[in-house]
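[1] have a look; sequence and predicted model below, questions after that.
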Amino acid sequence: MNILITGAAGFIGFHLAKALGNTQNSIYCLDNLNNYYSTTLKLDRLSELGFNQIGITEETSILYENLHFCKIDINNLEELRKFVTKKRIDKIIHLAAQAGVRYSFENPSEYIKVNIGGFLNILELARENNIKHVIYASSSSVYGSNIEKRRLHEGDNTDNLLNIYAVSKKTNELMAKAYFNLYGIKSTGLRFFTVYGPWGRPDMAAYIFTKSILDGSVIKVLNNGNLERDFTYIDDIVTGILNICFSNNAELRDTYNIGSGNPVSIIDFIKTIEDETKIKANLKFVSMNKGESKSTNANTSSIRDDFGYLAVTEIHEGIKSYIQWFREYYCKN
């Protein structure tokens, strides 16, 4: 197949592209390399994939002969259209988005433009090019304040949203359903639950806590520590995406939870980092921010039953790998 990955310089996109390297498929990687966080980190990810001449022209990896990269913004419909049409794309894995819940408090318009406008362009190109399957990133944030049931199922209510990031992802799910009803474009939305691991973003908990512990700076712990997250290791996430991408299962749901199904309290997450670094954290307990969920816990029975997905990475194993990468990447000198 000819597979398009948007957001390929991002955290999940990078790992997915690497996993698809040297397969029998042609993988076309796109990213606009925006400056929401360090472009150096994004360029270093691309370098790990064998791309070193980043520009507006297409580049083939020097490490994986089936990987190709082009710098294109998903909001640039004409450039995107030229590329997709020329490459005869069979399947799209759409991971490009404006990420980060807290940044949506400050700049909501960016989420509407990129996450909704950009996704509309992806769906339109799928329609124009008769691309029958689009896999796209949704989020556990769509569950909002719905924490009455400890284990969140795809059929649970998603109407009480807490922030504009969640609104953008819920809107993506509605758009995808409309395009299926109108044009037969099958889409699979993946509700990611707190992904972490090597090459993760610097606005994520694993980075913030690790850096603070190593620096000796204060970690602000929200809701006085009464928070838990369904932390999911990146390798498990990639396995789930690949299982869906290459499945012949015709009876697909519209959306799937993809998480570990084993939530960890924020305090225990920090304690795991402390154990691995052998350094005690300096904690400051603060009240809850508006717009944040107190708990996330994925019911993953649907993706397990349909695609054999099972998260296998224990939190201590994942943190050990993350800390090793963090030190190698950030503590070189």
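    Looks like it arrived, so ask away.
[2] for the rest of this, base every contact and every neighbour count on C-alpha atoms.
    OK.
[3] quick check: longest helix of the protein.
    Counting residues, the longest helix found in the chain (DSSP state H) is helix 164-183.
[4] for the very next helix or strand once past that helix, packing partners?
    Using DSSP states H and E, the next helix or strand after helix 164-183 towards the C-terminus is strand 186-192. Secondary-structure packing of strand 186-192 (3 or more Cα pairs under 8 Å, 6 or more residues apart in numbering; DSSP states H and E): strand 133-139, helix 164-183, strand 255-258.
[5] okay, the angle between the first one and strand 186-192?
    Okay, so that is strand 133-139. 30 degrees (axes from the mean of the first three to the mean of the last three Cα atoms, to 10 degrees).
[6] what about versus this one:
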Amino acid sequence: MTVLLTGAAGFIGMHVAEALLARGDRVIGIDNLNPYYDVGLKRARLARLEAQPGFRFLAIDVADREAMLDLAESQAEVTRIVHLAAQPGVRHSLVDPYAYVQANVMGHLVVLELARRLKRLEHLVYASSSSVYGGNHDLPFTETDRVDHPVSLYAATKRSGELISESYAHLFGLPQTGLRFFTVYGPWGRPDMAPWMFSEAILEGRPITLYDAGRLKRDFTFVEDIAAGVVGCLDRPAPTAHPRLLNIGNHRSVEVRRFVAVLEEALGQRAVVVDTPRPATDVPETFADIEAIRAVCGYEPRTPIEAGIPRFAEWFLSWRKRG
């Protein structure tokens, strides 16, 4: 099987690619290597993938219509797509809103246009986000909850992608599954994510900021569990005219201060904590109902933070030694 994977140099993308390659699939990886964070980290991820048979990389921006649509002819053997390329980061959307619309809305549309031109396409799995639930107070979050009150532009662009996918399923019969990711962490993570920023500050003796004394709760999900869920869903195509939207999380809501305590233990150093009120872009709690994805592909997250954080910390320390 040949899989087209966008965002291949990204955090989740690298892990999904490795899971596909490990079972013998061919992976065509796409990424534009944008400088939102350290391009050296992205290239290091790619180096891991390019060392494995079956992987090929193409430097393409998913919002580049001409380059992407050319793939319909040059990569006609593609039977499945995993679309993970996006502009991430809730707070950065306040700084550069145009980048989010370009990558997350236009990029999503271009991928759908490519998909409907691929004659052998069996399934498209794409990344949405738990951010679409906005200020929802009903827990756990379920796929039937209303999602029409986003509290960030990032969330609005991800919800836009879901709606565009709905229309393309109706118009063109594209088999699609959208996955709402919940706070993914683990080795090879991003420098703008809390585990990385907390670890760097702790090791350097700088203070870390915890909103509302660390009482915010997140459904922290280990990246290898996420990758297994993505691949499991990819193998079970959705009905052509009825796209699926599924939560993919750990089904555990953990206080951020507990997450920090486990991280302190893994790093062997205490954090200096500064308490700050919660910003408007952050919700008090996220908690995934995963019954739907469990029914679709048997998804079962297996990694609590007590196991996942030490694995992240081990990788992070080794990465820092590389300079």
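    Perfect, I can see it now. Small disclaimer: the values here were computed from a predicted structure and weren't measured.
[7] picking up where we left off before, in the second structure, what range does the longest helix of the first structure match?
    Using TM-score structural alignment, helix 164-183 of the first structure corresponds to residues 153-172 of the second structure.
[8] please state the offset of the matching stretch from the chain centre?
    16 Å (Cα atoms, centre = their mean, to the nearest Å).
[9] tell me which of the helices and strands packed on strand 186-192 of the first structure sits most buried.
    Mean neighbours per residue, mean count of other Cα atoms under 10 Å, is largest over those for strand 255-258, with a mean of 26.
[10] in the second structure, what residues pair with that one?
    On the second structure, the counterpart of strand 255-258 of the first structure by TM-score structural alignment is residues 245-248.
[11] outside of that stretch, which residues touch it?
    For stretch 245-248 of the second structure, contacts defined as Cα atoms under 8 Å, 6 or more residues apart in numbering pick out 130, 142-143, 177-182, 226, 229, 288-290, 292-293.
[12] that stretch vs the first structure, mean deviation?
    By mean Cα distance after the TM-score superposition for the first structure, the fitted stretch 245-248 of the second structure averages 0.3 Å away from its aligned residues in the first structure.
[13] between the two ends of stretch 66-83 of the first structure, what distance do you get?
    16 Å (Cα to Cα, to the nearest Å).
[14] using the three-state scheme, assign residue 9 of the first structure.
    The three-state assignment at residue 9 of the first structure reads coil, by DSSP: H, G, I helix; E, B strand; the rest coil.
[15] leaving out sequence neighbours, find the closest residue to residue 183 of the first structure.
    Nearest residue to residue 183 of the first structure in three dimensions, chain neighbours excluded: residue 127, at 6.8 Å (Cα to Cα, 6 or more residues apart in numbering).
[16] now the host helix or strand of that neighbour: which residue numbers in the second structure?
    In this structure, residue 127 of the first structure is located in helix 118-128 according to DSSP H and E. Mapping helix 118-128 of the first structure onto the second structure (TM-score structural alignment) gives residues 107-117.
[17] what's the mean deviation for the matching stretch versus the first structure?
    Mean deviation for stretch 107-117 of the second structure: 0.9 Å (mean Cα distance after the TM-score superposition for the first structure).
[18] contacting residues around that stretch?
    Stretch 107-117 of the second structure has contacts (Cα under 8 Å, 6+ apart) with 61-65, 68-69, 71-72, 81, 83, 86, 121, 124, 161, 164-165, 168, 172, 174.
[19] show the buried residues in these.
    Restricting the contacts of stretch 107-117 of the second structure to buried positions leaves 61-65, 68-69, 71-72, 81, 83, 86, 121, 124, 161, 165, 168, 174, with burial counted as 16 or more other Cα atoms under 10 Å.
[20] which of those fall within helices?
    Residues of these located in helices (DSSP H): 65, 68, 69, 71, 72, 161, 165, 168.
[21] between those, which is closest to residue 303 of the second structure?
    Nearest to residue 303 of the second structure out of those is residue 161 (Cα to Cα; 29.1 Å).
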